[in-house]
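Asks: Provide a 3D model corresponding to the input given below.
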Amino acid sequence: MHSGELAHLAGVTVRALRHYHQVGVLPEPERRSNGYRSYDVHDLIRVLRIKRLASLGVPLERMPELLDDAASDGGGLLDELDAELAAQIDRLTEQRELIARLRIHDAPPDVPPELAPFLAIFAAAGLSPGLARIDRDQSVLLAHLVGEEGMPSLAKLYQRISATTLVPAVAGIAKRFDQLGPESTQRDIDELVDSFVEAFGPLVDEFSDGSEPYDLTGSATLFDQYTADVLNDQQRRTLAQLEATLDK
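Replies: Model (predicted):
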């Protein structure tokens, strides 16, 4: 039979047959006088065995030892495959759980699931699209910088900020911050900084006492680069003044 017939009988493509030849799991048969390869039933059986092994997840490079060694029962390889599949199932189960958590809060798929509930609260508080995007971006960056070890502490901070009693203050300060622009005065900035310190100063002190399992001091330039691109001059001045005030 020619390659097309073999491919049809085995339920594979001619391209797959060529690939099997290239990687060495299917020996190339002799060619007829017309230049076409000539296959027989033994080749068909070997292709069917290759398909069966592939369906179990056996990589092509591991197949020759199973296809050519009649004494090999593949027990060790099956144990390896079973362990790999178990690990994949665990990963997929975890991914599904993360997706479910994001769906519950109608959160974008690129935000940290641990922070999704709190970002949803901030979004529902009426943040402008621009500030919501900044909030999301900085949360993604923060989650990466603190790592898995620091995530529980970061989530605790977000939980405290999104408490029912603080959400109105968050929304009000965010709205005033969003409105800062060329017409804003130094008094506007001073009053906004004072409002922030009054509302969140104790919380900032609580989470900046050195007990966190992460250190972001070396990451300040990353946030500076980000805010330089997305905030106007008055907003950046406000953040700088706020940082100086909290450091006193």
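
Asks: For the rest of this, base every contact and every neighbour count on C-alpha atoms.
Replies: Will do.

Asks: Could you list the buried residues of the helix of greatest length in the chain?
Replies: Under DSSP state H, the helix in the chain containing the largest number of residues is helix 129-161. Neighbour counts using 16 or more other C-alpha atoms under 10 Å place 131-132, 134, 136, 138-139, 142-143, 146, 150-155, 157-159, 161 of helix 129-161 among the buried residues.

Asks: Skip ahead from that helix and say which helix or strand is next.
Replies: Moving toward the C-terminus from helix 129-161, the next helix or strand (DSSP states H and E) is helix 167-178.

Asks: buried residues in that next one?
Replies: Along helix 167-178, the positions that meet the burial threshold by neighbour count (16+ other C-alpha under 10 Å) are Val167, Ala169, Val170, Ala171, Gly172, Ile173, Ala174, Phe177, Asp178.

Asks: How about stretch 61-75?
Replies: When neighbours are counted by 16+ other C-alpha under 10 Å, the buried residues of stretch 61-75 are found to be Met63, Leu66.

Asks: Compute the first-to-last residue distance for it.
Replies: Between the opening and closing residues of stretch 61-75 there is a gap of 17 Å (C-alpha to C-alpha, to the nearest Å).

Asks: now, the most widely separated pair of the buried residues of helix 167-178?
Replies: In terms of C-alpha to C-alpha, the buried residues of helix 167-178 reach their longest pairwise distance at Val167 and Asp178, which sit 16.1 Å apart.

Asks: run this one through as well so I can compare:
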Amino acid sequence: MRIAELAELAGVTVRTIRYYHQVGALPEPPRRSNGYRDYNADHLVTLLRIAQLTGSGLSLAHAGALAAESSGSSDEVLDEIDRALETRIAALTEQRTRLAQARAGGHLGLSRVAAALSFSASDLPVAVLFAHLYRDQPTVEAFADALLEPESRAALASIQRRFEAVDETTPDGELEGLAAEMRSIVSELGGGALAAELPPLAPERSQLLLALAERELNDRQKEFLRRRL
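Replies: Below is the predicted model of the structure:
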């Protein structure tokens, strides 16, 4: 039979069958002298089994492999499906947990670390990049937890508001006081060890972060930031 007939009998599209061929899930049949593929009932059965297996939770790769096997007990197939479903359930449970955390923390679309570093919309680009650059550091999640503690967050939000008010009229003494307060708050996070455990970034990454942070700053704010990075 031709591919269009096979597709109609199986209840799928021709494009689906071609895709299954492309990824190796469905073996290609021999071709006739005119170049057309020549399908038979075995191909139809294999295609129907693939549909059943993928519908039961197997990946297309696994479904294609199992559908092509002439041996293998139904228990083995069911065990394979059960393992695949278990993996999918675990992944979905993890996604729901992340969604619940995002909803509770008001940071949908952000990692927990990025959310902890964000106090306003203008902070988001820097927070997202910082979280990405430190994603492999084992202490960064604990650092985020410390930042999200109400007392720390209130103190840092106050610092943020004062920094946003800095302009060319801000005296040096006020800036030094602001810097000292920032160091004090950060040094006390998580009992004083967390910030120190985050290693410094490579110079090119620090510059990337600094360039992003400076986009919305005035000259006085930039000067303050550069002295402390």
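
Asks: Show me which of the buried residues of helix 167-178 of structure 1 is closest to Leu98 of structure 1.
Replies: Closest approach between the buried residues of helix 167-178 of structure 1 and Leu98 of structure 1, by C-alpha to C-alpha: Val167, at 25.3 Å.

Asks: quick one: that closest one and Ala199 of structure 1, what's the gap?
Replies: When C-alpha to C-alpha is the yardstick, Val167 of structure 1 and Ala199 of structure 1 sit 11 Å from each other.

Asks: do the same with Asp247 of structure 1
Replies: 16 Å.

Asks: So the two - more neighbours on which side?
Replies: In this comparison of Asp247 of structure 1 against Ala199, neighbours counted by other C-alpha atoms under 10 Å, the higher total goes to Ala199 at 15 against 8.

Asks: Against which helices or strands is the helix or strand harbouring the more buried one packed?
Replies: Taking DSSP H and E as the criterion, the element that holds Ala199 of structure 1 is helix 186-206. Taking 3 or more C-alpha pairs under 8 Å, 6 or more residues apart in numbering; DSSP states H and E as contact, the helices and strands that helix 186-206 of structure 1 lies on are helix 167-178, helix 233-247.

Asks: CSV please, covering those helices and showing distance to Arg46 of structure 1.
Replies: Rendered in CSV, the data for these read as follows (distance: least, C-alpha to C-alpha, whole Å):
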stretch, distance to Arg46 of structure 1
helix 167-178, 67
helix 233-247, 69
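
Asks: Which one of the ones you listed lies nearest to Asp215 of structure 1?
Replies: Counting by C-alpha to C-alpha, Asp215 of structure 1 lies closest to helix 233-247 out of those; the figure is 15.8 Å.

Asks: Check the mean deviation of the longest helix along structure 2 from structure 1.
Replies: Longest helix of structure 2, by residue count under DSSP H: helix 74-105. Here helix 74-105 of structure 2, set against structure 1 after superposition, deviates by a mean of 2.9 Å using mean C-alpha distance after the TM-score superposition for structure 1.

Asks: and the next element down the chain from the helix holding Ala199 of structure 1?
Replies: Under the assignment DSSP H and E, the closest C-terminal helix or strand after helix 186-206 of structure 1 is helix 220-230.

Asks: Run through who's touching that next one.
Replies: By C-alpha atoms under 8 Å, 6 or more residues apart in numbering, the surrounding residues in contact with helix 220-230 of structure 1 are Ile134, Gln138, Arg236.

Asks: before we move on, what about stretch 55-73 of structure 1?
Replies: Judged by C-alpha under 8 Å, 6+ apart, the contacts made with stretch 55-73 of structure 1 from elsewhere in the structure are Val23, Gly24, Val25, Arg46, Arg49, Ile50, Leu53, Ala54, Gly74, Leu81.
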